[in-house]
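Asks: next come a sequence and a model predicted from it.
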Amino acid sequence: MFNGLKIGTSGMRTAQKVMDNVADQIANADTNGYKKKEVNFSELLRNQMGENQVQLSENAQNASISIGSRAIYAKTNHTQGTVVGSESPFHLALEGRGYFGVVDPEGNLMLTRNGAFQKNGDSSITDEEGNLLSMETYLPQSQWGEESSISVSENGLISGRSQNGETLTLGRIILYTPGSSDQLISLGEGKYIPGNETPLLNSLDNPEGAYASVRQKALEKSNVDLVGSMTDMILTQRAYQVNAKSVTTADEMLEVINTIL
């Protein structure tokens, strides 16, 4: 009976963790560059079963019963999200494997797929949180001219036009490719840093590497399947209810046993 209580409560905890992950996916379904997390299940320790506990077949070998399960975050799914159009010349999307780099006020580099950048009053280009876009500039950003004349090529080259109509090379966006996306450490808000053993190539120091293509006036949406997440939510609710019912049943059986004794 006590094992029944343990199995039921572990199932409820597992369902709750899965539900938390599903809720996070649904809440971020429209977040630019968001990558969903995947949850796997692992079995807890197994208890050996003896003839004094349950009637066993003569052919039964190593009979045991699990004492429950638990949910663990396996990894972040870094597959490509849907790319949609935008009107801002500083809204950028990546197609293929790779990341933008953004630098926080302390000078720390972070990787992101969220390309919703903006030009500020001081001519700096940042994300919505004020982190600077990682790039090299060939001309001071205050001299870049009208936003409507700025174009970004597939390899991140930024161009503009002078007052005489001449094409000017203004700078280049630095793209990053980690050795393995599975080894990135999530900081939340769609930002990552590479693990200690993860090699990180960039298009400035390693131009021969393979990098994602940049699309201007576009944004990559999340890779969440909203319909699938809603289905997972319903299934998880049912699993929680089943485990809660097993706990109630085990409790009622213990109460009957105590009454008899």
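Replies: Thanks, I have the structure now.
Asks: from now on I want contacts and neighbour counts done on CA atoms only, so please keep to that.
Replies: OK.
Asks: tally of neighbours for the residue lying closest to residue 218 once chain neighbours are set aside?
Replies: Nearest residue to residue 218, sequence neighbours excluded (C-alpha to C-alpha, 6 or more residues apart in numbering): residue 85, at 4.3 Å. Residue 85 has 14 neighbours, counted by other C-alpha atoms under 10 Å.
Asks: and the gap between residue 85 and residue 221?
Replies: Distance of residue 85 to residue 221, computed by C-alpha to C-alpha, to the nearest Å: 10 Å.
Asks: likewise for residue 44?
Replies: 37 Å.
Asks: then this one, side by side with the first:
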Amino acid sequence: MIRALWTASTGMQSQQTNMDVIANNLANVNSVGFKKSRADFQDILYQTQKAAGTGVEGGQVPTGVQVGLGSRVAAVQKVFSTGDFQQTENELDVAIEGAGFFQIALPDGTDAYTRSGALKKDSTGQLVSSDGYAIVPSIVIPENATSISIAPAGNVEVLLDGESTPTEVGVLELVRFSNPSGLKSLGRNLYAETPTTGTPVTGTPGDEGFGTLSQGFLEGSNVNIMEEMVNMIAGQRAYEVNSKAIQTADEMLQMTSGLVR
């Protein structure tokens, strides 16, 4: 009976983590470039009361007796499917159509990566993220630029005041990983490289393995509200069933302790 109490409690703990993941997905349904997470579960240790293949008179035990001790969260994985594109008509909004991340230079000298193409200009005209972190490679928009054009291949051209021919000021590059699910979430729509992501590969948009860019669009969150609501209901019911198992085991213990000779 005691074993049932602890086993059911692991199920409640797993579902609590599942609900935390779902809640974070729903909270970021409007975050630009956000990628939803998914909790993966696995069973844990088993107590073997009789091993399969144990010899008995006239043969062997065919299946044995094993009792499981519950479940746990094995991983919380990022799902990097593409979100819906939203037209903004802002010339500094850029969406990635396909694989790849923008590279961001953090103040501590390290690099981070993002799918959010909501670019801005700082006081010097340098292209930065919404938090003011510089895009890599650095691109500076001249002060007298009257319009900005970003090509699908990443070429950034500006039309200067008084001129009729565009001037190229840089090229936006993308970075891809062999295992993007291994990226570490930093918050602020940023990801960091880990030992499991593989070496970052830098390339030009449109090259083999890289997506292209769409100016005037942003990639929305890939969270599907209906799917998350269904997962929430299923998680809630699983939590209730495990709590019921604890209640039932407790009642059985109560009956046992109440036995009178």
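Replies: All right, it came through fine. As the structure is a prediction and not an experimental result, all values here were calculated from the model.
Asks: still on that earlier bit, mind listing what the residue nearest to residue 218 of the first structure touches?
Replies: The contact partners of residue 85 of the first structure, taken as C-alpha atoms under 8 Å, 6 or more residues apart in numbering, are 217-219.
Asks: do residue 95 of the first structure as well
Replies: So, once contact is read as C-alpha under 8 Å, 6+ apart, residue 95 of the first structure ends up touching 80, 212-215.
Asks: show me which of residue 44 and residue 221 of the first structure is the more surrounded one.
Replies: More crowded of residue 44 of the first structure and residue 221, by other C-alpha under 10 Å: residue 221, with 23 against 13.
Asks: just give me the match in the second structure for the more buried one.
Replies: Alignment note (TM-score structural alignment): residue 221 of the first structure maps to residue 220 of the second structure.
Asks: those strands in the stretch 101-250 of the first structure, which residues are they?
Replies: With DSSP state E, counting those that start in this stretch as the criterion, the stretch 101-250 of the first structure has strands at 109-112, 118-119, 125-126, 132-133, 135-137, 151-152, 157-161, 167-173, 175-178, 184-188, 191-194, 200-202, 213-216, 218-220.
Asks: and residue 76 of the first structure, how far is that from residue 97 of the first structure?
Replies: Residue 76 of the first structure is 14 Å from residue 97 of the first structure, by C-alpha to C-alpha.
Asks: residues contacting the residue most central in space within the first structure?
Replies: Closest to where the C-alpha atoms of the first structure average out (C-alpha atoms, centre = their mean) is residue 35, at 3.2 Å. Residues in contact with residue 35 of the first structure (C-alpha under 8 Å, 6+ apart) are 76-79, 190, 222-224.
Asks: about what we covered before: kindly state which residue of the second structure is aligned to the residue nearest to residue 218 of the first structure.
Replies: So residue 85 of the first structure corresponds to residue 87, using TM-score structural alignment.
Asks: go on, residue 75 of the first structure?
Replies: So residue 75 of the first structure corresponds to residue 77, using TM-score structural alignment.
Asks: separation between its match and residue 182 of the second structure?
Replies: Residue 77 of the second structure is 8 Å from residue 182 of the second structure, where distance means C-alpha to C-alpha.
Asks: this completes my enquiry, with thanks.
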